[in-house]
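>>> sharing a sequence plus its predicted fold:
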Amino acid sequence: MAKRSRSKSIQSRELLAAANQVVVSQGVEALTLNAVANAAGVSKGGLLHHFPNKEALIAAMIQQALDKFVETLNDELAREPAPDTPGHWVRAYIRASALDDQENYELHFNLLAANFTNPELLKPMRDFWENCHNKIVSSGLDPKVATMIRLAMDGLWLTNLHGFAPLQEPLRSQVIETALTLAQP
């Protein structure tokens, strides 16, 4: 890709999209500042203007992925047909986790990049999932059932991501519906 002219600026989100593309298409080991700059069509200096080092880039990738999941979760909470009932938070988590799109899977690649580079970069994710877990166990459902549902949804997501015997339709939808049924008051 040709380098952008100096007069054309690039947004951080475009650089993050290029970084995601590098990790998804070439693997975590290919995530270098040069590779991202090339994928974005900018100079390395243009990339460094937004992200002063690789760790800053990865931290921004993680935050972007986390923000996307939080937005999806909040959308599902707003769409919950029975808000303020036991399990409403668990049901929203099920629906948010069940989304089967490539952008959702980029989250995992970002996590791999962070863990490979500096596990401390995962702290925002750890904090978020700790908060999710606390909301799930205090959702008004039996904490054991709520936790089992969360772990099942996390497992559904991971098996699909890695291709570890991912569930095919209609079984996948049936499992999600079963989790939603278990999350009813």
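Thanks, I have it. Note that the structure is a prediction, hence the values are computed from the model and not measured.

>>> can we go C-alpha only for contacts and neighbour counts from here?
Noted.

>>> and residue 124, what is it in contact with?
By CA atoms under 8 Å, 6 or more residues apart in numbering, the contact list for residue 124 reads residue 63.

>>> so it is in which element?
helix 123-137 (DSSP states H and E).

>>> same deal with residue 175?
helix 171-182.

>>> work out for me the element the spatially most central residue of the chain sits within.
Residue closest to the average C-alpha location in the chain (CA atoms, centre = their mean): residue 107, at 3.3 Å. Assigned by DSSP H and E, residue 107 belongs to helix 102-117.

>>> okay, buried residues for that helix please.
The neighbour-count check on helix 102-117 (16 or more other CA atoms under 10 Å) flags 104, 105, 106, 107, 108, 109, 110, 111, 112, 113, 114, 117 as buried.

>>> next: stretch 63-81.
63, 64, 65, 66, 69, 72, 73, 74, 76, 77, 80.

>>> quick one: buried residues of stretch 81-98?
Result for stretch 81-98 [16+ other CA under 10 Å]: buried residues 86-98.

>>> ignore what I typed, I meant stretch 36-53.
So for stretch 36-53, counting by 16+ other CA under 10 Å, buried means 36, 37, 38, 39, 40, 41, 42, 43, 44, 46, 47, 51.

>>> in three-state terms, label the closest residue to the first one other than its chain neighbours for me.
When the adjacent residues along the chain are set aside, residue 36 lies closest to residue 19, with 5.2 Å between them (CA to CA, 6 or more residues apart in numbering). Under DSSP: H, G, I helix; E, B strand; the rest coil, residue 19 falls in the helix class.

>>> ok, structure two:
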Amino acid sequence: MSEAHHRRKQPVLVRRQLLEVAARLAAEQGMTAVTLDAVSGASGVSKGGLLHHFPNKNALLDALFDSLSERFSAEIEEVMRNDPVPHGRFTRAYLSICASLRDRPAESSGWTQITMALLAEPRLRHRWREWVRLREEEYVGTDSSVNAQIVRLAADGLWLADMLGSHELDAAERQAMLERLAELASL
């Protein structure tokens, strides 16, 4: 019997490994590099093993999106737990996490690639719109003001500017802008 038949199966670890490899390939080479063959080869998982978890590239991209958005949501929830002011809490957390991605290159590169995929893939755009809609519904009582919407849109713009490196702000300017936006979310 081959070694694969004697090896203990660990589907959760294999799935996580495949997603990590897909994210790394996307970050290093762009979304076009994320093919089933490339992920299989770079992960050391057979193509059949990969297909067991992800029957096609769309399923892999959906799972990658899910993984990133779940981490994003968890980080937002963590920031919200530490914010004692209910009004605008979600918006301030969203702003904080969007602004912090620039300082976390490993995570930021994954989001950069998935954001590029969002622009190209209508299915992923729909999924992101759904994520936003669900949060808007969940926080309608605390984060539905025009000010909160302005802050979230500014956070998206900051996120995009950070990805593109299009706007250079010194640390003091950036901090002042983030503080002003956080204040605006509280109004």
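Sure thing, it's come through. No experiment lies behind these values; they were computed from the predicted model shown.

>>> what range in the second structure does the helix holding residue 175 of the first structure sit on?
Taking TM-score structural alignment as the measure, the second structure aligns residues 173-184 with helix 171-182 of the first structure.

>>> mean distance between that stretch and the first structure after superposition?
Superposing on the first structure and averaging over aligned pairs (mean CA distance after the TM-score superposition for the first structure), stretch 173-184 of the second structure comes out at 1.5 Å.

>>> how about that stretch: buried residues?
So for stretch 173-184 of the second structure, counting by 16+ other CA under 10 Å, buried means 178, 181, 182, 184.

>>> need the contact list for the first one.
In this structure, residue 178 of the second structure makes contact with residue 95, judged by CA under 8 Å, 6+ apart.

>>> got it, and the second one?
Each residue near residue 181 of the second structure by CA under 8 Å, 6+ apart is listed here: residue 151.

>>> now swap in the last one and tell me
Contacts for residue 184 of the second structure (CA under 8 Å, 6+ apart) come out as 147, 148, 151.

>>> how close does it sit to residue 148 of the second structure?
Counting by CA to CA, to the nearest Å, the gap from residue 184 of the second structure to residue 148 of the second structure is 7 Å.

>>> that older thread, which position in the second structure aligns with the residue nearest to the centre of the first structure?
Looks like residue 107 of the first structure aligns to residue 111 there (TM-score structural alignment).

>>> ok, that match to residue 172 of the second structure distance?
25 Å.

>>> and the helix ranked longest in the first structure, how far from the second structure on average?
In the first structure, taking DSSP state H as the definition, the longest helix is helix 54-79. Once fitted to the second structure, helix 54-79 of the first structure is off its aligned match by 0.6 Å on average (mean CA distance after the TM-score superposition for the first structure).

>>> about what we covered before: let's see which of the buried residues of stretch 81-98 of the first structure end up in helices.
Using DSSP H, the buried residues of stretch 81-98 of the first structure in helices are 88, 89, 90, 91, 92, 93, 94, 95, 96, 97, 98.

>>> make JSON lines from the residues you listed and add distance to residue 136 of the first structure to it.
Listed next are these as JSON lines, based on distance: CA to CA, whole Å:
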{"residue": "88", "distance to residue 136 of the first structure": "9"}
{"residue": "89", "distance to residue 136 of the first structure": "6"}
{"residue": "90", "distance to residue 136 of the first structure": "6"}
{"residue": "91", "distance to residue 136 of the first structure": "9"}
{"residue": "92", "distance to residue 136 of the first structure": "10"}
{"residue": "93", "distance to residue 136 of the first structure": "8"}
{"residue": "94", "distance to residue 136 of the first structure": "11"}
{"residue": "95", "distance to residue 136 of the first structure": "14"}
{"residue": "96", "distance to residue 136 of the first structure": "13"}
{"residue": "97", "distance to residue 136 of the first structure": "13"}
{"residue": "98", "distance to residue 136 of the first structure": "16"}
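
>>> from the residues you listed, which single one is nearest residue 121 of the first structure?
Proximity of those to residue 121 of the first structure (CA to CA) peaks at residue 97, which lies at 22.0 Å.

>>> how about the residue nearest to the closest one when sequence neighbours are not counted, secondary structure?
Spatial nearest neighbour of residue 97 of the first structure, excluding adjacent residues (CA to CA, 6+ apart): residue 153 at 6.3 Å. Here residue 153 of the first structure is helix, with the state taken from three-state DSSP.

>>> in the second structure, what sits opposite residue 153 of the first structure in the alignment?
Checking with TM-score structural alignment, residue 153 of the first structure has residue 155 as its match.

>>> contacts only, for its match.
94, 95, 98, 99.

>>> and residue 47 of the second structure, what pairs with it in the first structure?
Using TM-score structural alignment, residue 47 of the second structure lines up with residue 44 in the first structure.

>>> circling back: closest to residue 168 of the second structure among the contacts of residue 155 of the second structure?
The nearest one, if we look at the contacts of residue 155 of the second structure relative to residue 168 of the second structure and count by CA to CA, is residue 99, at 13.6 Å.
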